[in-house]
Each structure stands twice: as structure tokens, then as C-alpha cells.
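In: Got a predicted structure plus its sequence, pasted below:
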Amino acid sequence: MGLGPRPLARTVDVTVASVARMYDYLLRGKDSYPADRAACQALVEVMPNAVALVEAQKVFSLGAVDRLSSHHAVRQFLDFGCGLPAWVNTHQVARSSRVVYIDKDPMVVAHGRALLDEGGRTEVVQGDLLEGEDLLGRPQVAELIDLEQPVAVLMTSLLHCIGDDEQPAAALRSLLGRLANGSFLVLSQWVSEDPGLRDRVGRVMRRSTAGAWGQVRRRAEVDAFFGGLALEEPGLGDVSAWARAERGTAPAGGVVEYGGVGRIQR
């Protein structure tokens, strides 16, 4: 039985690393603290390509947004685990679209509301995937997102922050079940086929974030998140390769950012 959504934090504790601030630091941002930087250093010791993975995730996410808005005329985006505002954000790529940014980190929400106001086209909501379809009923979401029309759900570098004991697959199915035919899922997370490496990365992240972490998964486990969806070319793989329109595969050794884009076709 799942544990249900974790309580959402209302205050910011800068003495404990947060995944959002770690990503900001790895992307050369300015919104990190000593605990976040120390956590990144510890992560790089066990996963030397950490910076490359974070950069690949960002390029993949923005590239997918561009493709979906330009080639599939998607005009609504739910950006889960959006993180701190970066040099380019979803609404700046999909300029004629409505975007709801969702993150459980109160610092992300505060910064987002200060920096991402686009005259009624964007909203920043404190929330969690584990709320499932309940999140879609919130007024801030319902005012911008029409569930009768296609929606693109972005979940890049999110699910490795959620362990299987919290049943993210069930929450994802519940969410996707509410969306219109022709909606899309953009999903990626850290993957390794090396169980020892998965454990080492997990130990570092759990220790650094006081347990606010999930797990590095195997490729097959991420494939299962796309069950029932029609995959966009080039399919599932290393997203740095996806961005070049080439099929990528997770190597037996190191960690890769693995995922793709799936379409709801009923």
C-alpha cells in the first residue's frame, strides 16, 4: 500500500540540500547554498557525469516543448517538478501556450511566482505528482488548463525523486487518465543497469536531502511508465541522443538520463 503524498513543506531549510537547488547549481545558477553545493560535490564523486545529465535533461525538455507546440499544436503544458527558473523556461519556448508550473519545493514556488508572470498565461502551483488527478481540480490549474483539449505533461528528472513505495506509476496513470486523447507525456529520469551504482547514487542523494529522494531505476522500469502510450520518434533512450533525433540506449555501466515522449491514443 502506498504512503500517499508527502506533506508539502511551507518553509525553506537551507541547511539541507534540495534537489531543485542542486540542479540550479549544476546548471550554473545562483540560487544554491553551501548544503546544496556540498551535495553536488558528493554526487559528482559517485556520478561524474552529473552536470552532463542535468544539461541533457534541460535540452530534452525544451526541445520536446518546441516540437509539441510547433508540430503538434499543443497549447497547454503541465510542467511537474519544474525546478527553479532557468535561462529559458517552458512558456518562453511555447509562447502562445498556457503553462502551469508545479513543484513541491516552496522556494521554487516563490521564485517562480516572482519571475514567471506572463499576464495570465502562466501559473506556479505548489503540488506533487502523488496528488494524482486531484491536482487537476485546483482552481489555479482549472482556470488555465482545459482537460477537453490536448495537454502536454512534462516530467523530466522528476520520477527519480519518488520511490516505488509511493506508487508513482499509479499516480501517473490516474493523471493521464483524466487527459484528452492526443495529449502527451514527456518523461525522463536517471537510469543505470548497474545495481551497485544505483545504490551508491541513492545513498548520496538520500543522505544529502534528508530522505527527499526516490531511486535510480533500470531502463525496463522507465519503459513501463509509458505503457499504453504511442511513442514519438526516436522512441525511448538516452535523451541526449533523442535530442539529436537518434535512438539511444542505456549502457550497462554509468547513469544516463533516459526517457522519451509518448502520446495518448484511445
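Out: Great, that's in hand.
In: When you work out contacts or count neighbours from here on, use the C-alpha atoms and nothing else.
Out: OK.
In: what's the first-to-last distance across stretch 189-201?
Out: When the termini of stretch 189-201 are compared using CA to CA, to the nearest Å, they are 13 Å apart.
In: likewise stretch 228-238?
Out: Terminal residues of stretch 228-238 lie 21 Å apart, using CA to CA.
In: can you pull out the strands in the stretch 151-266 of the chain?
Out: Along the stretch 151-266 of the chain, the stretches classed as strands by DSSP state E, counting those that start in this stretch are 152-156, 184-191, 230-231, 237-238, 256-263.
In: who's in contact with the second one?
Out: With CA atoms under 8 Å, 6 or more residues apart in numbering as the test, strand 184-191 has contacts from 57, 61, 64, 150-160, 216-219, 222, 239, 250, 255-264.
In: ditto for the first one
Out: Applying CA under 8 Å, 6+ apart, the contact partners of strand 152-156 are 57, 61, 68, 74, 76-81, 183-189.
In: Dump the strands of the stretch 151-266 of the chain to CSV, plus distance to Val16 and mean neighbour count.
Out: As requested, the strands of the stretch 151-266 of the chain are exported to CSV (distance: least, CA to CA, whole Å; neighbours: other CA atoms under 10 Å):
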stretch, distance to Val16, mean neighbour count
strand 152-156, 23, 24
strand 184-191, 22, 27
strand 230-231, 38, 17
strand 237-238, 30, 26
strand 256-263, 25, 27
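In: Just put these in JSON lines and tack on distance to Leu136.
Out: Shown next, in JSON lines, are the strands of the stretch 151-266 of the chain (distance: least, CA to CA, whole Å):
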{"stretch": "strand 152-156", "distance to Leu136": "12"}
{"stretch": "strand 184-191", "distance to Leu136": "15"}
{"stretch": "strand 230-231", "distance to Leu136": "23"}
{"stretch": "strand 237-238", "distance to Leu136": "29"}
{"stretch": "strand 256-263", "distance to Leu136": "19"}
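In: these two touch, right, Gly112 and Thr122?
Out: No. In this structure Gly112 lies outside contact range of Thr122 using CA atoms under 8 Å: 9.8 Å.
In: Once you drop chain neighbours, what's closest to Arg263?
Out: Nearest residue to Arg263 in three dimensions, chain neighbours excluded: Phe184, at 4.4 Å (CA to CA, 6 or more residues apart in numbering).
In: Glu257 too?
Out: Trp190 (4.6 Å).
In: again, but for Val108
Out: With CA to CA, 6+ apart, the residue lying closest to Val108 is Leu84, at 5.0 Å.
In: ok, now which ones touch the one you found?
Out: Listed by CA under 8 Å, 6+ apart, the contact set of Leu84 reads Ala20, Arg21, Asp24, Met107, Val108, His111, Gly112.
In: want to compare, so here's the second one:
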Amino acid sequence: MAERPDIDLTRPSAARVYDYYLGGAHNFAVDREMARQAIEMWPEVPLIMQANRAFLRRAVEFCVERGVRQFLDLGSGIPTVGNVHEVARRADPGAQVVYVDNDPIAVTYSRTILEDDKQTAVVQEDLRRPAHVLAAPDVRRLLDFDRPVAVMMVAVLHFVPDDDGPADIVAAYRDAVPPGSYLVVSHATQDGQETRADSHQDLYRKRTATPMTMRSKDQVRDLFAGYEVVEPGVVHLPLWRPASPDDVADHPERFAGLAAVGRKV
């Protein structure tokens, strides 16, 4: 990735670190160094990120199978291979996707990647400001809020601290979409991994502008107020509707992330 003078290279970006975990090229030395530190603490971290991406794919396929053709991807990062628009369009070429992120570098590269794609848009905005996100011209242009929308909050709510009211933020997006819409969430958890979780959160707190707040299964379930959580409920990443039994790893709690999908009723 070529360096640019307007980029602060002294601090890692959560979006670019995630890109590195997935094998992407949109990251810098400072991001790779933080990723290496995280992997030293927690060797399974790349596998957790891959499991998260696999969940995203399965969740998008699930939504498309139930008739959803519109996706609002909040905290989307950089749309590397296997992101929402690619997965959705394998089932329906007409699917429309709006990506939203507050990282200017993630937005810049996302727009470069998607500049010729008229069925996607990239909005630079903070998901913690639902009114601003929902009023963005590209959101209003591409998404019809009279029809079901899948609101994607994949691996992002753990970057929203308790003081910012994550449940209220989720509720604001819920209230903007019609019944039959879906909420897709994956979330870092300390359940079963308390010791390593503490050191991992400490690393993000010290190194990035987006400290991590891991939450329990009950806390993640509480985010689905107003939604009917579909089977199998709130589970560790590999356990959410695996493609085959072989995809479920031993000791799934090692994948310190929870996943769930809810339908607005």
C-alpha cells in the first residue's frame, strides 16, 4: 500500500488491522506491527477473523434467501474479497449495498475499489450518529426504507463503549427499517477467554483510537430488543448455521466472538 502524506502512520487503525488479518493489502507497517503483537498474545486471532468473515458470508446468504436485497453495512472497513456486495450478488445481481465507515482511509480505498459499481455506495460517517447516517444522500438514493433492509453490524459494536449507548444506537436503526428487516451482529466476547481478553482489550486501548469493549452473551442478546432472534440464537462464530458439521471447530469458545441474526417483527 503506498503511503500518503495525509495519513497518520503513528497509530494503527482497527479497519486496516482487520484487513491485514484477512490477507488484504490495504494496511501499513504500524497496522501489521499491532497485528503481530495481538497474535503473540492470542495465536488464534487470524482464525477468529476468518471465522467472522465466514459468518458474514453465511448471514448475507441467509438474508438473501429470505428476500432481502438491500444491505446497510455499518463499520464496514475495507470491502476486501468476500464482502457483502459480492456475496449478495451471487444470489441476486440486483442487490444494493451501502458501506459506512468513519475511518477516512477505509472510505478512500473503498471508494477506489467500488468507483465503477453503481449499486454500491461508500459513506464516511460514524455509526454512532444514526440520524446522520440515515440522512446521507447515498443512503437515501440506494436504499428504499419501505422494503426490508439488512443492517449489518459485523465486528463493530465492540468498538462502541458503554457510555455511547450501543443498545440505543441499534434501536435507532431498528426504528428506521420496516418489519421483515434483519439485524446481523458479530461481537467480541470475553466469555471463556477472560485472561487473554483482558490483554487484547488493553492492546487496543493503548494503541488505537478505538478501544475494544468485549461483551457477554446476555449483553449481546440485549442488543436485539424488537427483533426475533433466529435459530440458533446468540452463539460462538463457528456455531451460527455452519455450512457443514465439519466447519465446527473443537472448543468453539476459543473463537472469542458471538454471532446472531434477528428479524424485525
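Out: Yes, it's here. If you're wondering where the values come from, they're calculated on a predicted model, not measured in any experiment.
In: TM-score for these two?
Out: Remark: TM-score between the superposed chains equals 0.88 [TM-score structural alignment, normalised by the length of the second structure]; 252 aligned residues with a CA RMSD of 2.2 Å.
In: Could you see which of the contacts of Leu84 of the first structure carry over to the second structure?
Out: Checking the contacts of Leu84 of the first structure against the second structure (both residues aligned by TM-score structural alignment, their matches' CA atoms under 8 Å), the contacts still present are Ala20, Arg21, Asp24, Val108, His111, Gly112.
In: Need the residues you listed in TSV (columns: secondary structure).
Out: TSV is the format used below for these (DSSP: H, G, I helix; E, B strand; the rest coil):
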residue	secondary structure
Ala20	helix
Arg21	helix
Asp24	helix
Val108	helix
His111	helix
Gly112	helix
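In: With respect to Ser96 of the first structure, which of those residues is nearest?
Out: Checking those against Ser96 of the first structure with CA to CA, the nearest one is Gly112 at 18.9 Å.
In: and Ala17 of the first structure, how many neighbours?
Out: Look at Ala17 of the first structure: counted by other CA atoms under 10 Å, it has 25 neighbours.
In: Could you find the counterpart of it in the second structure?
Out: Mapped onto the second structure by TM-score structural alignment, Ala17 of the first structure lines up with Pro12.
In: what's the answer for Gln189 of the first structure, then?
Out: Using TM-score structural alignment to pair residues, one finds that Gln189 of the first structure aligns to His187 in the second structure.
In: same question, Asn89 of the first structure
Out: That one, Asn89 of the first structure, aligns with Asn83 by TM-score structural alignment.
In: Equivalent analysis for Leu179 of the first structure, please.
Out: Alignment note (TM-score structural alignment): Leu179 of the first structure maps to Val177 of the second structure.
In: number of nearby residues for that match?
Out: Neighbour count of Val177 of the second structure, defined by other CA under 10 Å: 19.
In: Setting aside sequence neighbours, what's the nearest residue to it?
Out: Closest residue in space to Val177 of the second structure, ignoring its immediate chain neighbours: Phe145 at 5.7 Å, by CA to CA, 6+ apart.
In: show me the contacts for the one you found.
Out: Counting by CA under 8 Å, 6+ apart, Phe145 of the second structure makes contact with Ala176, Val177, Pro178.
In: again, 10 Å this time
Out: Going by CA atoms under 10 Å, 6 or more residues apart in numbering, Phe145 of the second structure touches Gln70, Leu134, Val139, Ala176, Val177, Pro178, Ser181.
In: Tell me if I'm right that the match of Ala17 of the first structure and Arg36 touch.
Out: No. Judged on CA atoms under 10 Å, Pro12 of the second structure makes no contact with Arg36 at a distance of 11.9 Å.
In: before we move on, back to that, which one of the kept ones among the contacts of Leu84 of the first structure is nearest Arg198 of the first structure?
Out: Nearest to Arg198 of the first structure out of those is Ala20 (CA to CA; 20.2 Å).
In: What sits closest to that closest one if chain neighbours are left out?
Out: Nearest to Ala20 of the first structure is Gly83, by CA to CA, 6+ apart, at 5.1 Å.
In: And for that neighbour, the neighbour number?
Out: 25.
In: Distance check, it against Gln265 of the first structure.
Out: Taking CA to CA, one finds Gly83 of the first structure at 29 Å from Gln265 of the first structure.
In: Then Leu172 of the first structure?
Out: Taking CA to CA, one finds Leu172 of the first structure at 16 Å from Gln265 of the first structure.
In: All the helices of the first structure, residue numbers only.
Out: Secondary structure of the first structure by DSSP state H: the helices cover 19-26, 34-46, 50-71, 90-93, 106-115, 139-142, 168-177, 195-208, 219-225, 239-242.
In: how far off helix 195-208 does the second one point, in degrees?
Out: What that stands for is helix 34-46 of the first structure. 170 degrees (axes from the mean of the first three to the mean of the last three CA atoms, to 10 degrees).
In: can you check the third one too?
Out: Between the axes of helix 50-71 of the first structure and helix 195-208, defined by the same axes, to 10 degrees, the angle is 90 degrees.
In: what separates helix 50-71 of the first structure from the chain centre, distance-wise?
Out: The chain centre lies 11 Å from the centre of helix 50-71 of the first structure; the measure is CA atoms, centre = their mean, to the nearest Å.
In: Arg215 of the second structure matches what in the first structure?
Out: Using TM-score structural alignment, Arg215 of the second structure lines up with Arg217 in the first structure.
In: and that match, what does it touch?
Out: Residues near Arg217 of the first structure by CA under 10 Å, 6+ apart: 159-160, 163-164, 189-195, 198, 255, 258.
In: Any of the residues you listed buried? List them.
Out: Neighbour counting by 16 or more other CA atoms under 10 Å classes Leu159, His160, Gln189, Trp190, Val191, Ser192, Glu193, Asp194, Arg198, Val255, Tyr258 among the contacts of Arg217 of the first structure as buried.
In: Turn those residues into a markdown table, including distance to Pro234 of the first structure.
Out: Shown next, in a markdown table, are these (distance: CA to CA, whole Å):
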| residue | distance to Pro234 of the first structure |
| --- | --- |
| Leu159 | 21 |
| His160 | 22 |
| Gln189 | 17 |
| Trp190 | 18 |
| Val191 | 18 |
| Ser192 | 20 |
| Glu193 | 21 |
| Asp194 | 24 |
| Arg198 | 26 |
| Val255 | 20 |
| Tyr258 | 12 |
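In: Check the residues you listed and tell me the two furthest apart.
Out: Taking CA to CA, no two of those sit farther apart than Leu159 and Asp194, at 18.3 Å.
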